[in-house]
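J.: any chance you can model this:
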Amino acid sequence: MNSETVLQKRLLDHLRTAVMMLDADLRVRYLNPAAEMLLSTSAARVLGQPLPDYFFDDEDARGALKQCIEEGHPFTRREARLNVAPGQQAMVDYSVSPIHEPGQPMALLIEMQSLDRLLRITREEGLIHAHQATRALVRGVAHEIKNPLGGIRGAAQLLERALPDPELAEYTRVIIDEADRLRSVADRMLGPRKPPAFAPVNVHECLEHVRQLLLAEYPRGVALVRDYDVSLPDVTADRDQLIQVLLNLMRNAMQALLEAGTENARVVMRTRVLRQFTIGAQRHRLVLRVDIEDNGPGIPEDLQETIFYPMVSGRANGSGLGLSIAQSIISQHQGLIECESVPGRTLFSLLLPMEPLDTTESNGS
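T.: Reported below is the predicted structural model:
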């Protein structure tokens, strides 16, 4: 392999566009790293193998590949669904170009640009901006609620002392108790009062701590399944706040399963590392992903866009503050919580950067 060929291969390997080459029999001859990531496979596994039948399950698409080989005409497809693995799809724009070198058999060069991540980034940015605006509004409302409560409570206490009949104190006690309850709600709406105490944290130790708490709270009825990547390094986080978030997500899942009476109910705790991953508009070299997945009835579709808003809950007795507070905590960690839900599968994904955080920015948010 001469130096020019080596340089060309290095350029292909560094492209963010997924590139795949097929021979005339639709056997895989080359995958660059971006294609390996998109297709969730490795070049070593698929080189020399026929393109899987499920990849282009559309007969028109497979026919277009064969026609491109026969006639030598390139083509492009927009917003196409590729079955990158059984049961796993990716939306891409892809272009197919025939390559015919003198003395060499026909080959096809396929360039694929993933759209899933672009759509996800757009959705994440919208979620982040909506959360920031909602948080500012809620904090303002919570302060306005708290301001008169002290006066109401103090007046009720003074009135209680001046009442001629001790039995009338029952009514002032109701005023005081309800003022305290409202103050507690307002405090929860304001979120954590102190900035995160960042330190290296083992996420699996946090998950196991939460798992033991829930096993004591719900001794039977729901299976807690662990699917850990034990090679993960520590992440920079506030351990207590991270446990609070995980406990909220897992408790919500277990309560939803038990209330629905789901058969073979289970909650899966999964950890993975994502490389060169974007959270909102910020790209990170390494990102920790913690999935909390259950096989319950799912979140109603009309609630999925607002599930992280305050006072929005999918459960009849839910306060609607837990997920909003959890999102606020993870936002201070420069991360994000995402949700996907269909009947039979609800997935909350917690995304945290694994590089050292700008704690000044986080503490000021």
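
J.: switch to C-alpha atoms for all contacts and neighbour counts from now on
T.: Will do.

J.: now residue 190: how far from residue 320?
T.: For residue 190, the distance to residue 320 under the criterion C-alpha to C-alpha, to the nearest Å works out to 14 Å.

J.: second chain to compare with the first, below:
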Amino acid sequence: MPVSLSINSLVTAIILLDNKHHIAYLNQSAEQLLGYSGKQIRDESFFELVKGDFDQALLDRFSQQQNTALLEEIEIKTSTGVLTTNIVLSNYQKENKQYTLLELQSNEHHSRIRKDIELQQQSRVSNHLIKNLAHEIKNPLGGIKGAAQLLERKLPSQFSNKYSQIIIRESDRLSQLVDRLLLPSKPEEKSFINTHILIEQALELVLLQQKHPIQIIKNYDPSLPNLRVSPGQIQQALLNLIKNAAEAISSDGAIEIRTRIIHQHTIGKIQHRQVIRIDILDNGSGIPSSLIKDIFFPTISGKNGTGLGLSIAQSLVQRHGGIIEVENLETSSLDQEKRSAKTCFSLYLPVEKENDSKHT
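T.: Take a look at the predicted model:
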């Protein structure tokens, strides 16, 4: 049936039922939520396909009314499992035909949006803390350099010059290092690049630093479109995440890197047509539950370290409109080797069409 483009592009999952409660239409969000395409299930009975905690008599009564109704905390079985959702019922008329419109509002979807907003707020606080930290580090470095220059003028001998120059040179080097690691880097030109090239480059750098071999499981989707990003910044974010996973596992541990394309995905409050998701899973000891909500704050770490790596990675990804999420897991494809994954960092980056970029 023809529908308006506005319904098809809504973030909310929309299902239209005819007067026999057969599925007449699904918008894109509903297809993603239920795991079926509209063509697959058109004209099938809604109650045969999706079994939920409400019955046909309720819809029969509602179809005779002109108001809306809200059903809360409804469990619906879909092709992807059981989903807890709120359902808003309303009447919809098109071409002199009456339909029942169901809006499926996933509690999980709203919870993830709130989580993303919290992560974005954490990143802003983290950036402020990092800037202050960089300032505190550079202040004494400036004093050391100034003292060395003063010493060089007071004691103009070849012996004192040699060592004062070392102090000045090393102070400058440390100051530049702080600029690169802690302060916002200079804008890097964006270009289209294959996601897996960035992953492989970061992975190569991590493996070169390892004292013992690591099993890497690559679960790539070869059909991913190119990303328009600042390659150095995204590679740095991936490097920090993969290095973090490598430090979390034991000598016989494993890391899985998985890539997927997601349609109609929301990051924070913005919905994107396509998003690339990069999962980095490890079977280390996991992140303590007391730390997982704050793991992206600087100086927060589940291991011995500064805790700056994850905070910097989050900041770099958010500059590209993306987000990094984390969760502790119980199972994954790592179980094929009888290894249970403990932690999954998921990096989301919106896809920009190459034709669209020409107008920006």
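
J.: and the residue in structure 1 that residue 221 of structure 2 lines up against, which of the three is it?
T.: The alignment partner of residue 221 of structure 2 in structure 1, by TM-score structural alignment, is residue 229. For residue 229 of structure 1, the reduced secondary structure class is coil; criterion used: DSSP: H, G, I helix; E, B strand; the rest coil.

J.: residue contacts, residue 229 of structure 1?
T.: Residue 229 of structure 1 sits next to 270, 271, 272 when contact means C-alpha atoms under 8 Å, 6 or more residues apart in numbering.

J.: next helix or strand past the longest helix that structure 2 contains?
T.: Among the elements of structure 2 assigned as helix by DSSP state H, the one spanning the most residues is helix 107-154. Note on helix 107-154 of structure 2: by DSSP states H and E, the next helix or strand toward the C-terminus is helix 158-181.

J.: show me what contacts the residue mapped onto residue 239 of structure 1 from structure 2?
T.: With TM-score structural alignment as the matching criterion, the partner of residue 239 of structure 1 in structure 2 is residue 231. For residue 231 of structure 2, the contact set (C-alpha under 8 Å, 6+ apart) comprises 190, 191, 193, 198.

J.: please enumerate the helices of structure 2.
T.: 5-8, 28-34, 38-41, 46-49, 56-63, 107-154, 158-181, 195-208, 231-248, 308-318, 354-357.

J.: for residue 190 of structure 2, give its distance to residue 149 of structure 2.
T.: Note on residue 190 of structure 2: its distance to residue 149 of structure 2, by C-alpha to C-alpha, is 40 Å.

J.: hey, where'd the strands end up in the stretch 201-350 of structure 2?
T.: Under the criterion DSSP state E, counting those that start in this stretch, the stretch 201-350 of structure 2 carries strands at the ranges 215-219, 227-229, 254-267, 270-282, 323-328, 343-350.

J.: now the angle from the first one to strand 270-282?
T.: I take that to be strand 215-219 of structure 2. 150 degrees (axes from the mean of the first three to the mean of the last three C-alpha atoms, to 10 degrees).

J.: hmm, back to that, would a markdown table of the helices of structure 2 with distance to residue 290 of structure 2 be doable?
T.: Formatted as a markdown table, the helices of structure 2 follow (distance: least, C-alpha to C-alpha, whole Å):
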| stretch | distance to residue 290 of structure 2 |
| --- | --- |
| helix 5-8 | 41 |
| helix 28-34 | 31 |
| helix 38-41 | 43 |
| helix 46-49 | 41 |
| helix 56-63 | 44 |
| helix 107-154 | 16 |
| helix 158-181 | 27 |
| helix 195-208 | 28 |
| helix 231-248 | 17 |
| helix 308-318 | 17 |
| helix 354-357 | 42 |
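
J.: looking at those helices, which one is packed in the most?
T.: For these, ranked by mean neighbour count under the definition mean count of other C-alpha atoms under 10 Å, the leader is helix 308-318 at a mean of 23.
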